[in-house]
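*Asks:* sequence? don't have it. structure:
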């Protein structure tokens, strides 16, 4: 079945992009879950949707502005990440409130721009739930660069990310520039979410960042092993989603989430036994 994906260029782009997404989403998702920020993926995904809707609006109403809705969504996601980090510094005692604030604003803007862009269409449907045929060569190269950047950043700043994830106060006392690392991490998360929506879709991308981690931490005996298992589970689910999406002509995002749920169920059952 995988051989079919290697025959056609658009399927190769989708397959390679899916493998990249299956790597970076669980990789950052492990840090997100440990930091108890699982909802941040939902918040940033809805901000990304507002950017995509704004891009579609510009395409339909102001044809002179030729900016891809996908890249507009990435820009909105990064801005949303920076705003979340700012709000977390403002509300020191209630940092979690930053996420529902940005999520609500993202949903509100999405509704407005979708309405101005004459409602739902095929392009928006693909952004919401993912698509097997949505990834072009240019998109693949762009997502490849994002993936390289994310992996290198995690490698170079692993100790700092590990420290702020488990003990933020200790990280500050030990001389780590916590604010800078927090900002870097949330921007990396925004980039990973933006990269993943081509395959998983805006509404389901948070599952790819949290469900494989939820499964891995049930059986892993160390943090690094949890990262490794999360990536393995993520890759398996992405492959299942792409294959089923192509042969059954359905959005791959749904199958990816269901596959991850099954993996989680297996780990829960195995652990209970």
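*Replies:* Thanks, I have the structure now. No experiment lies behind these values; they were computed from the predicted model shown.

*Asks:* switch to C-alpha atoms for all contacts and neighbour counts from now on
*Replies:* OK.

*Asks:* Using the three-state scheme, assign the most centrally placed residue in the chain.
*Replies:* The centre of the chain sits closest to residue 193, judged by CA atoms, centre = their mean, with a distance of 2.5 Å. Look at residue 193: counting by DSSP: H, G, I helix; E, B strand; the rest coil, its state is helix.

*Asks:* now residue 38
*Replies:* coil.

*Asks:* How about the contacts made by it?
*Replies:* Residue 38 is in contact with 29, 32, 206, 210, counting by CA atoms under 8 Å, 6 or more residues apart in numbering.

*Asks:* Let's see that with 6 Å instead.
*Replies:* When contacts are counted by CA atoms under 6 Å, 6 or more residues apart in numbering, residue 38 touches residue 32.

*Asks:* this is the comparison structure:
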């Protein structure tokens, strides 16, 4: 045990490891807050679709050799979120069809761009890192960490300030409209913030695994808790715990960061399923 503590102290002496832990915890917290609403609104796969859009935008940013890819990735992903929300209200194209089209199209275009306009000798490694977040979180700069902290504070502040509206739009949009509030506006804001969270999470778990951060903590909390408030709080605790434990295990055993975090989330989900069964009996 003392050997593990000594090893962790050694790793924590490096700034990039501390940066990774800070970003990982903040992204996990933000993901869990809005993941509950996405699950309850049966719009879970918006995370999957937007993550593929973010991958395509990342490929464009790489092609243009941008020093800060977030400058391009964030706006394009937010626009995609608005497009998905608007298209989901179209009677000719259902929401799941729009997500499927955008998801597959962005993934294919992004991979094509990274191959045709490659700026690296290891295209496969770059694609793998972007899709699964194997090492990108360990290359964060101080500026990127600052951006993540600022955006995370904005996301959490929005959730706290508009908690009642988010609760209403999650369960009963008709009631929210009856009170004179614009349900479409809050749906749009939730979609935009989800896009922001996905861009922040790309460096943590990669494009293909982002949905796990949004879904697993919410589903785990729903196995044990029953009120919206308790589910959100418990999901946040589980998400932060899973991200922190996954990153620590990844450091100790040299496993891919994103995949390790997702495996921890799966284990937490299974434990809560068992705990839920025991509590019900």
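*Replies:* Okay, I see it. Note that the structure is predicted; figures quoted are calculated from it, not measured.

*Asks:* Which position in structure 2 pairs with the residue nearest to the centre of structure 1?
*Replies:* The alignment partner of residue 193 of structure 1 in structure 2, by TM-score structural alignment, is residue 198.

*Asks:* element containing the closest residue to its match other than its chain neighbours?
*Replies:* In space, residue 198 of structure 2 comes closest to residue 51 once its chain neighbours are excluded; the distance is 6.2 Å by CA to CA, 6 or more residues apart in numbering. Taking DSSP states H and E as the definition, one finds residue 51 of structure 2 inside helix 46-63.

*Asks:* Now do that helix: which range of structure 1 does it align onto?
*Replies:* The alignment of helix 46-63 of structure 2 onto structure 1 (TM-score structural alignment) spans residues 40-57.

*Asks:* Mean per-residue distance, that stretch versus structure 2.
*Replies:* Per the superposition on structure 2, stretch 40-57 of structure 1 and its aligned residues are separated by 0.6 Å on average (mean CA distance after the TM-score superposition for structure 1).

*Asks:* Residues touching that stretch, excluding its own?
*Replies:* 69-70, 72-73, 76-77, 99, 103, 106-107, 109-110, 113-114, 117, 202, 206.

*Asks:* at 7 Å what do you get?
*Replies:* With contact meaning CA atoms under 7 Å, 6 or more residues apart in numbering, stretch 40-57 of structure 1 is reached by 67-70, 72-74, 76-77, 80-81, 99-100, 102-103, 106-107, 109-110, 113-114, 116-117, 190, 193-194, 202, 206.

*Asks:* again with stretch 17-32 of structure 1
*Replies:* So stretch 17-32 of structure 1 is in contact with 38, 140, 143, 147, 165, 189, 192, 195-196, 199, 208-210, 212-213, 227, 230-231, 234-235, 238, going by CA under 7 Å, 6+ apart.

*Asks:* let's go with 8 Å and repeat that
*Replies:* By CA under 8 Å, 6+ apart, stretch 17-32 of structure 1 touches 38, 135, 140, 143-144, 147, 150-151, 161-162, 165, 188-189, 192-193, 195-196, 199, 208-210, 212-213, 226-227, 230-231, 234-235, 237-239, 242.

*Asks:* Could you do stretch 239-256 of structure 2 as well?
*Replies:* Contacts of stretch 239-256 of structure 2 (CA under 8 Å, 6+ apart): 4, 7-8, 11, 21, 24-26, 28-29, 31-32, 133-135, 213, 217, 257, 260-265, 268.

*Asks:* For it, buried residues please.
*Replies:* For stretch 239-256 of structure 2, burial by neighbour count (16 or more other CA atoms under 10 Å) applies to 239-251, 256.

*Asks:* Give the aligned range of it in structure 1.
*Replies:* The aligned range for stretch 239-256 of structure 2 is 234-251, by TM-score structural alignment.

*Asks:* The counterpart of residue 202 of structure 1 in structure 2 in helix, strand or coil?
*Replies:* Using TM-score structural alignment to pair residues, one finds that residue 202 of structure 1 aligns to residue 207 in structure 2. With three-state DSSP as the basis, residue 207 of structure 2 sits in coil.

*Asks:* How many residues are close by residue 207 of structure 2?
*Replies:* 30 (other CA atoms under 10 Å).

*Asks:* Residue 8 of structure 1 now?
*Replies:* 10.

*Asks:* With residue 147 of structure 2 instead?
*Replies:* Counted with other CA under 10 Å, the neighbours of residue 147 of structure 2 add up to 14.

*Asks:* for residue 91 of structure 1, same thing?
*Replies:* 12.

*Asks:* for the helix or strand harbouring residue 81 of structure 1, the distance to its chain's centre please.
*Replies:* For residue 81 of structure 1, the enclosing helix or strand under DSSP H and E is helix 69-90. Distance, stretch centre to chain centre, for helix 69-90 of structure 1: 13 Å (CA atoms, centre = their mean, to the nearest Å).

*Asks:* Repeat that for stretch 160-172 of structure 2.
*Replies:* The answer for stretch 160-172 of structure 2 is 20 Å, by CA atoms, centre = their mean.
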